[in-house]
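S.K.: heads up, no residue letters with this:
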C-alpha cells in the first residue's frame, strides 16, 4: 500500500524548542498561515460522498469526496475529471471508465468535481454536457478553453469559474481532512484533460502537478488568432518542436510557471474525437498533446513526463488500476518545490511508453 508516514518526534518537540528559542510568535504565525490554506464558504461543511450546493462564482456546484482508507497523516490529493460523455460516478467507480475511487485504498484523498452542465448530478453522462460552449467558452462540459469569437477574449486573462471552483473545493475539503499541501494533483480525460491544462496554466501556484489525458491545447497562431481544426493540425505537424500559443491558457502563455510535475498522456493513432454529422472529425490529440508537452517540458522548474499508449480516446484502458497508481506515485514522488534534477522516472505498467521531456514519437 502506498502511504506517506508523517514524522512525529520532531513535530511533538517543536513547540518546546520554539519557546526556548523565543520563537513562539513565529510558530503561531506559521500555524495561522497553515490554517488559512483551508477554508470553506460560510456555513458549508464538507462530508464523505456527494457534496452539493457548494457556492462558487455565483453557482451551486457539487463534488464527491472519497477519503483515504488510512487517514493517518496528511494525505496527497487526487482530483480526477471526466470528459464529455461520461458521468462522474462512472469515472470514480467503474472499469474501464477510470476507477479512480480505488486510489483511496492507496492513501489518496480523491475529490471528484461535477461539471456545471450536469446540474450537480454525478450520474449524468453526455446529455446537456455534450455540445458547444456558451458565454465565450469553446466546449460545454468544462470551462476549459476560450471560444474563437470576441466573447472568448475575456478568457485570455481570466482563469474562469472552473479553475476557481477546483481550488476552492480542495481548500474546503482540507478543513475536515488533513491534506498534503505539496501533493495536490489534478487530472482528467478529453475535456477534463483540457481543463487540467487550463488549471495548471492559470493556477500553478496551487497545484503540485497534474495529468492531462488526451487534452486539447486549442492551438493558435503566435498572435493568439485562431485557426481551423485542419489548419491547427498542420501548424503543429509542420514544426513539432515549437512552443505553440493556445486558447486553453492565458494569452500570451506565461513565460514561467511555479514548480510542478506534469504527465501528459496520448492514446495513440486513434486518439481522436468525432463530433458527428455534419462536422465529423473535430479533434486530433496527436498535435494537442505535442503542443502541451513542448510547453511544459520547456519550463525549467517543471518535470514533464510524456506517456503514449494505444487505447484511443478514453481513460487509459490497459492495466487501468496499475497505471493510475503508477501515475499518482510518480507525481507524489516529486512534491511541489522539489529539485527537477532529483526526479527519477520509474517504469510504467505494461502497455505504456513514458519518457522525460516532450513527445518524440508523434511526428
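M.R.: Yep, that arrived. Predicted model, so just to flag it, every value in this text is computed and none were measured.

S.K.: CA only for contacts and neighbour counts going forward, please
M.R.: Noted.

S.K.: where do the helices sit along the stretch 151-300 of the chain?
M.R.: Remark: helices assigned in the stretch 151-300 of the chain by DSSP state H, counting those that start in this stretch are 161-173, 191-202, 229-238, 285-297.

S.K.: quick one: residue 51 and residue 113, what's the gap?
M.R.: Per CA to CA, to the nearest Å, residue 51 is found 9 Å from residue 113.

S.K.: do the same with residue 75
M.R.: Distance check for residue 75 against residue 113: by CA to CA, it reads 18 Å.

S.K.: now do residue 172
M.R.: Counting by CA to CA, the separation of residue 172 from residue 113 is 13 Å.

S.K.: More neighbours: these two, which one.
M.R.: residue 113 (25 against 19; other CA atoms under 10 Å).

S.K.: quick check, residue 51 in a helix?
M.R.: No - counting by DSSP: H, G, I helix; E, B strand; the rest coil, residue 51 is not part of a helix but strand.

S.K.: Please look at it and residue 66 and confirm they touch.
M.R.: No - using CA atoms under 8 Å, residue 51 is not in contact with residue 66, being 10.9 Å away.

S.K.: this is the other structure I want to compare:
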C-alpha cells in the first residue's frame, strides 16, 4: 500500500512525540484561568484594604478636626472668667481642694457656673491639657457634674463646670439642722445615684476613670437633691492617664482611702469602691468618719462601731436618729451590708460598682456575708479593738482633721 505522505512530502507523525505533547495542551488552558482568578482576588483584596484604611484615616482625620473645633468652643478667655468671678473675689469663693480653689461665676449669657482655678503644680503641657479637657467634657451622665469649658492663658489653668445649687452632701449630712432635709428616701436615692455615676466612670464611658478622692464633699446635690459626682477625671486632666497602678504620691482623703492605697500606693477601680463604702455608711449614720492616731496604730473607730452593731444583729441602731421612724427596714440593712462589703480588706472580695447597682435594683439578690473591716485585721484579736473602743470616750474631745488642710489632698503624680 502506497504511503500517502510520500505524495505530500510531509514526514510521518511520531506516535511517541504525539502522546507526550497532548497533556500540556490540556493543562495550559486550565492553568491560565486559575492564575487569572488568583490575580483578580489579590487585586480585590488590595482594593478592599486600601478602602478600609482610607476610611479609617478619614474617620481619624474627621475626629481630630471635630476635637479641634470642640476645644475652641470650650475655651474661654481669662478676661471672661475674671469678669464672671469678679476677679476671683473672696466673696465668690465656694470651695477649695487639692487641685485648687472654686468660685461661683456668672457668664456673659447669664449662666451660673462653678470656676475651678487649678493650682500650678501640673507638669502637663498646653496641648495635652486641651486634649484631656475635650475627652473629659464628652463624659456626660446625670450623676456627674458637667464640664463646660476651660481657660488656658499663661500659667492659668481654669476649669468651668455647671453650677450645682444645693452645695455638697457633707453640708447637709453632717450638720444637725440641715440633715433633717435628708429623709431616708432621699438618702437611698443618693446612694443609688452615686453608684450609677461611678458605674459610668468605671465601665460605660469612653475612658475608665478612677476618681481616687470620692467623699461626701465631692458629691454635689442639684435642685432635686439628686447626686452629682464632682472632680472626676482630675487626675487625667492633670497628666495621670492610668486606671490602675502604683504611685509614691498618695492622693485622697484620710478615712476614705483603701488600705492597699495608703500602705503601698496601689490604686484601681476597687479603691473607689472602698471610698464609696465609707460614703454609704456615712449616709446611713449621718456621722462623719473620723480618724485618730493612738499607740502608733491607726484606728478607725467609725468602722469599729458599724462592725460591732452588725455583728450583734443591730444594724438599725446605726441609722441617723434625725430620720425618725419613716424608713424602709430592709433598705437600711441592705445599705449597711453593702457598706461593709465595699470596705473589705482584700480587693478581690469587694464588689464591683456594677454588682452594687444590681444589688440596689433587685431585692432578690443575695448579698455575701461581710467580714470585719480592713483596719482591724492588722491589729490582731478583737480584744484589742474592744480595749481601744473603751478608750474612745477619752479621745473624742480631740479634734483632728480628716484630711490635710481640711481639704482634699488629691494631687497628680508625675509620669
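M.R.: Yes, it's here. Note that the coordinates shown come from a computational prediction; the quantities given were computed from them, not determined experimentally.

S.K.: So after superposing, what's the score?
M.R.: Taking TM-score structural alignment, normalised by the length of the first structure as the basis, the two superposed chains have a TM-score of 0.28; 163 aligned residues with a CA RMSD of 6.5 Å.

S.K.: residues touching residue 356 of the second structure, list them.
M.R.: By CA atoms under 8 Å, 6 or more residues apart in numbering, residue 356 of the second structure lies in contact with 195, 338.

S.K.: I'd like to know how far it sits from residue 162 of the second structure.
M.R.: Residue 356 of the second structure is 28 Å from residue 162 of the second structure, by CA to CA.

S.K.: cool, residue 42 of the second structure as well?
M.R.: 56 Å.

S.K.: quick one: which of the two has more around it?
M.R.: Counted by other CA under 10 Å, residue 42 of the second structure and residue 162 do not tie: residue 162 has more neighbours, with 16 against 12.

S.K.: I figured that one hits residue 116, correct?
M.R.: No - using CA under 8 Å, residue 162 of the second structure and residue 116 do not qualify as a contacting pair, with a distance of 10.9 Å.

S.K.: is it true that residue 220 of the second structure lies in a strand?
M.R.: Yes - counting by three-state DSSP, residue 220 of the second structure is part of a strand.

S.K.: doesn't residue 105 of the second structure fall inside a strand?
M.R.: Yes - membership of residue 105 of the second structure in a strand is supported by three-state DSSP.

S.K.: Let me know the distance separating it from residue 184 of the second structure.
M.R.: For residue 105 of the second structure, the distance to residue 184 of the second structure (CA to CA) stands at 33 Å.

S.K.: who's more crowded, those two?
M.R.: More neighbours surround residue 105 than the other of residue 105 of the second structure and residue 184, with 26 against 23 (other CA under 10 Å).

S.K.: That one contacts residue 94, correct?
M.R.: No - contact status for residue 105 of the second structure versus residue 94: not in contact, 10.1 Å apart, counting by CA under 8 Å.

S.K.: Now for the nearest residue to residue 50 of the first structure once chain neighbours are set aside, which secondary structure element holds it?
M.R.: Distances taken as CA to CA, 6 or more residues apart in numbering place residue 64 nearest to residue 50 of the first structure, at 4.4 Å, with adjacent residues excluded. Remark: residue 64 of the first structure resides in strand 59-66, with elements defined by DSSP states H and E.

S.K.: circling back: I figured the residue nearest to residue 50 of the first structure hits residue 49, correct?
M.R.: Yes - using CA under 8 Å, residue 64 of the first structure is in contact with residue 49, at 5.1 Å.

S.K.: Which stretches in the second structure count as helices?
M.R.: Using DSSP state H, the helices of the second structure run over residues 5-8, 15-74, 78-84, 126-137, 169-173, 184-199, 234-237, 259-264, 269-285, 301-311, 329-342, 353-361, 374-377, 382-395.

S.K.: got a markdown table for those, with distance to residue 246 of the second structure too?
M.R.: Below are the helices of the second structure laid out as a markdown table (distance: least, CA to CA, whole Å):
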| stretch | distance to residue 246 of the second structure |
| --- | --- |
| helix 5-8 | 98 |
| helix 15-74 | 31 |
| helix 78-84 | 36 |
| helix 126-137 | 21 |
| helix 169-173 | 30 |
| helix 184-199 | 21 |
| helix 234-237 | 14 |
| helix 259-264 | 8 |
| helix 269-285 | 12 |
| helix 301-311 | 26 |
| helix 329-342 | 21 |
| helix 353-361 | 21 |
| helix 374-377 | 20 |
| helix 382-395 | 30 |
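
S.K.: Determine which stretch of those helices is the most buried.
M.R.: Of all these, helix 269-285 has the most neighbours on average by mean count of other CA atoms under 10 Å, namely a mean of 26.

S.K.: and the angle for that helix with helix 301-311?
M.R.: Using axes from the mean of the first three to the mean of the last three CA atoms, to 10 degrees, the inter-axis angle of helix 269-285 of the second structure relative to helix 301-311 is 70 degrees.
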